[in-house]
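Chemist: 3D model of this:
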Amino acid sequence: MQRIIKNGQLIDETWHLLPKDAAFDSLPNCDDIIVPLGLWVDHGPALKARDGGLGVWLDAGDEIEEIADQLDNFQVIALNFPAFTDGRHSSTAYLLRQRYGYKGEVRAIGDVLRDQLFAMQRCGFDAFALREDQDAESALQAFSEFSEVYQASSDQTLPLFRRRG
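Modeler: Purely as a prediction, here's the structure:
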């Protein structure tokens, strides 16, 4: 069983991340699933009628605006990083928290490395499915490596100069 980092804790994964080519007919009714955006677009009403939890995942080229008015349908929004050098979804996480007020889980999936966790958390991510070669236990230290931040962000709304004095 895969382990993920959620809210600074290492936990067992309970959600099933479905591949892009998942067929609607083969979906379980009771499991907690994270579906690709295309499956949600094609079968949204039927997916909402399921008994299990529902999440959606977006690829790097997918825009959150496509489902911005439907965010209350999802317990989890997973944002896929196809390469660690592709940071487009950092902006998506920030938009989810700041512009759209999303309170559910925002999860980083794909090519997620330990070195990115602190910055990703600042953008609005609260869950991380690390790349398989990453040690999740030691990755927890990434959240405490910096004691202070200068810039305002999703997790600290005031910059340092506004907090001092």
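Chemist: CA atoms for contacts and neighbours, from now on please.
Modeler: OK.
Chemist: tell me, how many neighbours does E137 end up with?
Modeler: 12 (other C-alpha atoms under 10 Å).
Chemist: Report the central residue of the chain.
Modeler: R107 (1.8 Å; C-alpha atoms, centre = their mean).
Chemist: So it is in contact with C123, correct?
Modeler: No - between R107 and C123 there is no contact under C-alpha atoms under 8 Å: 11.4 Å.
Chemist: Is G124 in contact with S154, as I believe?
Modeler: Yes - counting by C-alpha under 8 Å, S154 is a contact partner of G124 at 5.5 Å.
Chemist: what do these two both touch?
Modeler: In terms of C-alpha atoms under 8 Å, 6 or more residues apart in numbering, G124 and S154 are both contacted by the residues 94, 97.
Chemist: Name the residue in these two with the higher neighbour count.
Modeler: Using other C-alpha under 10 Å, the more surrounded residue of G124 and S154 is G124, with 25 against 18.
Chemist: how much space between the more buried one and W40?
Modeler: 23 Å (C-alpha to C-alpha, to the nearest Å).
Chemist: cool, and P159?
Modeler: P159 is 38 Å from W40, by C-alpha to C-alpha.
Chemist: likewise L95?
Modeler: L95 is 20 Å from W40, by C-alpha to C-alpha.
Chemist: name the element the residue nearest to the centre of the chain belongs to?
Modeler: Assigned by DSSP states H and E, R107 belongs to strand 105-110.
Chemist: before we go on, could you also do this sequence so I can check it against the first one:
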Amino acid sequence: MTDIARIRLLTTVEHSLDAGQQVVSLANDEDPLTLKDRVGSIERIELHFPHFTDGRAYSQAYLLRRRLDFKGDLRATGDVLIDQLIQMERTGFSSAVLKEGVDPTDAERQFERFPAFYQSDVVNETPVLRRNTPES
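Modeler: You can find the predicted model right below:
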């Protein structure tokens, strides 16, 4: 899935003003596959990080993008730290609500730190060593 643009960073105020018609909030202990029959009609799915040490939402995001082919906005909420943003993007999140007091400029700089990754991910399905390489 290569059509996901850079993750959109939101403040809590921007998030509260960003209402949608078809928004689903999925608790981090819920199975995302329960949405399979209606995933095409959902605009945004919000996945919650209750603590930065709880990474179950990463797995949910990956399943929603890869197995259910969810094309809408996949938003991270809760204890979102700037150190997690790159991994959020790589697992399929398209937006994230920054914790209160986090400077969006500091958060944006995280994406400049790593220009490429060896492993494939939701954003780039082809590993870096196989990109732009002639087929044998």
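Chemist: coming back round to it: which stretch of structure 2 lines up against whatever helix or strand comes next after the strand holding R107 of structure 1?
Modeler: Note on strand 105-110 of structure 1: by DSSP H and E, the next helix or strand toward the C-terminus is helix 117-123. Under TM-score structural alignment, helix 117-123 of structure 1 corresponds to residues 85-91 of structure 2.
Chemist: Please apply the same query to stretch 76-84 of structure 1.
Modeler: With TM-score structural alignment as the criterion, stretch 76-84 of structure 1 aligns to 44-52.
Chemist: contact partners of the matching stretch?
Modeler: 20, 22-28, 55-57, 60-61, 72-81.
Chemist: cutoff 6 Å now
Modeler: 23-26, 57, 72-79 (C-alpha atoms under 6 Å, 6 or more residues apart in numbering).
Chemist: Now restrict those residues to buried residues only.
Modeler: 23-24, 26, 57, 72-79 (16 or more other C-alpha atoms under 10 Å).
Chemist: What ranges does structure 1 have for its strands?
Modeler: Secondary structure of structure 1, counting by DSSP state E: strands at 3-6, 9-12, 16-17, 33-36, 54-58, 76-81, 105-110, 127-128.
Chemist: so what corresponds to L129 of structure 2 in structure 1?
Modeler: So, by TM-score structural alignment, L129 of structure 2 is matched to F161.
Chemist: Same check on P32 of structure 2?
Modeler: By TM-score structural alignment, P32 of structure 2 lines up with I64.
Chemist: Excluding chain neighbours, what is closest to that match?
Modeler: Once flanking residues are discounted, I64 of structure 1 sits nearest to T92: 6.6 Å by C-alpha to C-alpha, 6 or more residues apart in numbering.
Chemist: same check, this time on S91 of structure 1
Modeler: Leaving aside its chain neighbours, S91 of structure 1 sits nearest to C123 (7.2 Å; criterion: C-alpha to C-alpha, 6+ apart).
Chemist: check contacts around that neighbour.
Modeler: 90, 93-94, 154.
Chemist: Which of the residues you listed sits closest to Q134 of structure 1?
Modeler: S90 (19.8 Å; C-alpha to C-alpha).
Chemist: give me the number of residues near the closest residue to S153 of structure 1 other than its chain neighbours?
Modeler: Distances taken as C-alpha to C-alpha, 6+ apart put R122 closest to S153 of structure 1, at 5.9 Å, once the chain neighbours are dropped. Neighbours of R122 of structure 1 under the rule other C-alpha under 10 Å: 20.
Chemist: Which part of structure 1 matches stretch 100-109 of structure 2?
Modeler: Going by TM-score structural alignment: stretch 100-109 of structure 2 matches residues 132-141.
Chemist: Map Y94 of structure 1 across to structure 2 for me.
Modeler: By TM-score structural alignment, Y94 of structure 1 lines up with Y62.
Chemist: Kindly provide the distance from its match to S94 of structure 2.
Modeler: Y62 of structure 2 is 12 Å from S94 of structure 2, by C-alpha to C-alpha.
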